[in-house]
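Asks: Give me a model of this one.
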Amino acid sequence: MKLLPVAAGILILALSACSAAEGASATPSTSPDLLEYSAPPQTAYEKAADLLDDQAQAMLDGNEQKWLAAIDPGKPALVAQYRAMFESLHTLGVANFGYRQKNLRSKPSSPKIEMATTIEYCMSACGLGSVDPPTPSVHQYVTVETVAGQQRITAMRVEQSKDNLDPVPWEEKDLVVRSGKRVIVAGPHSEASNLDKVLAAAEQAATLNDRFAAIEENPQTRYRVYVADAKAWKRWFGKAGTNGAVGYAYNIGGPDTEVVLRMDELRRSKQDLISVVKHEMGHVVTLSDLNTQNDDDMWLSEGVAEYIGEYPKAATQSLRMAVVRASGKRLTTIAQPALADDASIVAANVYYGFSHLAVDCMAKTYGEKKLFDFVKVKMREGFSYDDASRKVYGKPFKTVDKTCVARIRNQV
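Replies: Sure thing, here's the model as predicted:
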């Protein structure tokens, strides 16, 4: 019984507390201010990466002053090199440009930042990054330091490798450029006197190749032809120039394929120059913007380029025919296996001659339009020879092969 008052007292106390709370005015509590986030200061590497991104945007904006602002003004030779790159790329018609990789080669907080950079670019409309086919890329080793309170590029060298494009012509300091209606021609100062002659031949070749490009559904915005002296021939595009060749078409990536001419072998004959330019530009319209190229298609690729290079002459009028006939080779199939990399000049002439005869046979037998449709379906769309032949010619490839082998044997 004595516990009741205690219990009642507790209850009353609780009620009294409630009553007091009900009668009191509520006083809002104040919470402490939220802490504002403060990002850590950028490292020297992060600032250098931003510097390169801003410089790339200046290239796309056509802002030469901002492009050069990234360079140490106390290094006049370096400034001249970057000015030449800017002018060359814009004259060549650069469509996209960016530093896609900036691999650090020093401590991120070091006052002297060294980076192995990968520049992705293209001369036709394209995206950068993970695209298919991959865009062209070059590699430069860049040093960035603080100069007068600002980060600047203080050194740059081109990273050369047999497996890469470096050096590309626009990385050279002495590139001279000529622009025509359909073609851009460029070369070192040593070849400046030949550029107008090459441009005239290339403009003529563009008219012909544009017609075939329409059939291939591969129209070209502009053609680019680089005129190499002996030194550039051995350097450009990862040392792609070989001793036995006088020109090549190089698919550098994305939609871009570049033509390179070995001018010391072509300046003596105007007709040789015209034929080689047409031939290599023929590769541009048939092979550019492809994901893969098959060595088994070499006879067709070179045959159609020969057809364009010698156009409108028949294959039997080609200068290679004398070598073909002298070889004594008896053709068993027009689909010759790929020419060996170490093949002799004579063997190459025989191979190109027979390839030209094969393509010429298909043009004469089934029509030129169907020939280029066959090239498109086989090389650009990836059909087998038999499927492409049935689709375009309405016959199995073995029938086409047999017909053309018989024709070529009679011609040779």
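Asks: drop to CA atoms for contacts and neighbour counts, all remaining ones
Replies: Will do.
Asks: got the residue ranges for the helices in the stretch 201-350 of the chain?
Replies: Here the stretch 201-350 of the chain has its helices, by DSSP state H, counting those that start in this stretch, at 230-239, 270-287, 298-310, 321-327, 345-366.
Asks: Tabulate those in a markdown table, adding columns for distance to Gly394 and mean neighbour count.
Replies: Converted to a markdown table, the helices of the stretch 201-350 of the chain look like this (distance: least, CA to CA, whole Å; neighbours: other CA atoms under 10 Å):
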| stretch | distance to Gly394 | mean neighbour count |
| --- | --- | --- |
| helix 230-239 | 41 | 18 |
| helix 270-287 | 22 | 24 |
| helix 298-310 | 19 | 24 |
| helix 321-327 | 30 | 16 |
| helix 345-366 | 10 | 21 |
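Asks: Dump the ones you listed to a markdown table, plus distance to Glu381.
Replies: Below are those laid out as a markdown table (distance: least, CA to CA, whole Å):
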| stretch | distance to Glu381 |
| --- | --- |
| helix 230-239 | 27 |
| helix 270-287 | 11 |
| helix 298-310 | 14 |
| helix 321-327 | 31 |
| helix 345-366 | 18 |
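Asks: Now show me the structure for the sequence below, then we'll compare the two:
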Amino acid sequence: MERRTSRMVRFPIMDELPPRKKPLAPVAGLVAAVLAATAVGFWPDSSEPATATPAASASAPAPVPPSSAPVASTFDQVQTLVDAQNEALLSGDEAGWLAPVDKKLRPRYRTIFRNLRALDLTAADMGIDGELKQKGATLITRVGLTYCFSGTVCPAYRLDPTDGAPKMINTLTWTPRDGSWVITKMAASGVPNYLQPAPWENTALTIAQGKRVIVAGPKSQGANVRRILPLAEKAAAVADRYAAKLNNPQTRYRIYLADDKAWKSWYARPSPPWSIAYHLTLNRIGSDIVVRAGKVMPEGNRYITEVIQHELGHAVTLNGNRNTDEKKDQWLVEGVAEYIGNQPAKLQNTYSRDALRYVQSRGRTAKTIALPPVTGKSDDLAVTRLYANGHFAVGCMAAKYGETKMLDFVAMVLHEGVDIDAASQIHYGKPFKTVDKACVKWIKSQI
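Replies: So this is what the prediction gives:
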């Protein structure tokens, strides 16, 4: 995460997971990358904005002045329509939600409504972001929708999309019709927002709810959504145990299965060819996990479970953190996610051991457990080494000092942003260089 400035642009934490079937698998690229994503609008099926012509349509009930009246006098009228939509969304009133929307835009709005309701939306707020602009007989303004799921505490509405609750923003055109205003066009807001387009914005999702996990995907992933839910529920039970130990309970986990089209478009992120899954924090208000179905689902259940459990490991170790620069501790971010993701397997029975043996055979044995972050220019071996060595490093600290102290160390570094040496002296009673030297030796003895 970047440090905050007066013109805040938040860089999302995206914890990428490369393939791990064998050491030679292509895994080069930016791992646990801190990426800046620009906002894009949602278009239902093309790159052009959804536009409707002012044909006859149902109208919202609020009266408005003639279109020739000053724009300022219409602000409250439009805000009233927006407020009514928000209330309809929260109460489950689909007709109310669609009331001020032109019929050609209704499929788009209906998709948003049904997806959000099925994803366990529990808080939402809509507002006009900025001034109303008059263009002929129409009004144009940005409208934002903040949202929270599954009982998560949702901050008050804020204009800055990088602060407070996660937010969707679009520029809407309002056309006067039958004494009211009707939304006849939706376009990109022009405001940088790494959380757009969210999976629920642009696709009618197939959604399955379990006790602890919600799994969703496009229609093409319907069978996979049902297949993955029980595996995800078991993985969530493991993640919940670690969330309790870290005093970082999660309300509910969301996993999106992306087909090839969705993988390229969700969250405005071009995906590197090696990536198979990622965890993305939502303005520190929970997170989403996205899995590349075509790369993960053809594998066996054990592989699928490891991938999901790894990403849930990120959720319980990173969600809600106050660390502004955990990228520098990438070895620990990925190491503890691998540690959680591979439970209950013993360290020596995991992919990481084979990977480190391969790294060793190539003369790239790590001389420290605190490896520097990988970058977009890192080779396959560097990425493999970071994950596998980080996994064994966390395992070493658990073996030597106990899992409780290891997790306390993780929480202090990743959540609070405390330097690794200070955290080591507090929880291990030793300088980090002593821990580092001991674990390098320990790892060599284990592989």
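Asks: if we can go back for a sec, looking at the helices of the stretch 201-350 of the first structure, which is closest to Ile215 of the first structure?
Replies: helix 270-287 (9.6 Å; CA to CA).
Asks: Could you list every helix and strand that that closest one packs against?
Replies: Helices and strands touching helix 270-287 of the first structure, by 3 or more CA pairs under 8 Å, 6 or more residues apart in numbering; DSSP states H and E, are helix 195-216, strand 247-253, strand 256-262, helix 298-310.
Asks: what number of residues lie near the aligned residue in the second structure for Asp54 of the first structure?
Replies: In the second structure, the residue matched to Asp54 of the first structure (TM-score structural alignment) is Ala84. Using other CA atoms under 10 Å, Ala84 of the second structure has 18 neighbouring residues.
Asks: My reading is that Ala84 of the second structure lies in a helix. Confirm?
Replies: Yes. Looking at Ala84 of the second structure with DSSP: H, G, I helix; E, B strand; the rest coil, it is inside a helix.
Asks: check contacts around it.
Replies: When contacts are counted by CA atoms under 8 Å, 6 or more residues apart in numbering, Ala84 of the second structure touches 96-97.
Asks: and what of Asn86 of the second structure?
Replies: Here Asn86 of the second structure is in contact with 97, 124-126 (criterion: CA under 8 Å, 6+ apart).
Asks: quick one: what's aligned to Asp272 of the first structure in the second structure?
Replies: Residue correspondence to the second structure (TM-score structural alignment): Asp272 of the first structure is matched to Tyr303.
Asks: any idea how far Tyr242 of the second structure is from its match?
Replies: To Tyr242 of the second structure, Tyr303 of the second structure is 20 Å away according to CA to CA, to the nearest Å.
Asks: How about Ala88 of the second structure?
Replies: Per CA to CA, Ala88 of the second structure is found 38 Å from Tyr242 of the second structure.
Asks: re the thing from before, show me the one of the helices and strands packed on helix 270-287 of the first structure that comes nearest Ala326 of the first structure.
Replies: Closest approach to Ala326 of the first structure among these (CA to CA): helix 298-310, 19.4 Å.
Asks: so Ile276 of the second structure touches Glu16, yeah?
Replies: Yes. Contact criterion CA atoms under 8 Å: Ile276 of the second structure and Glu16 qualify, at 7.5 Å.
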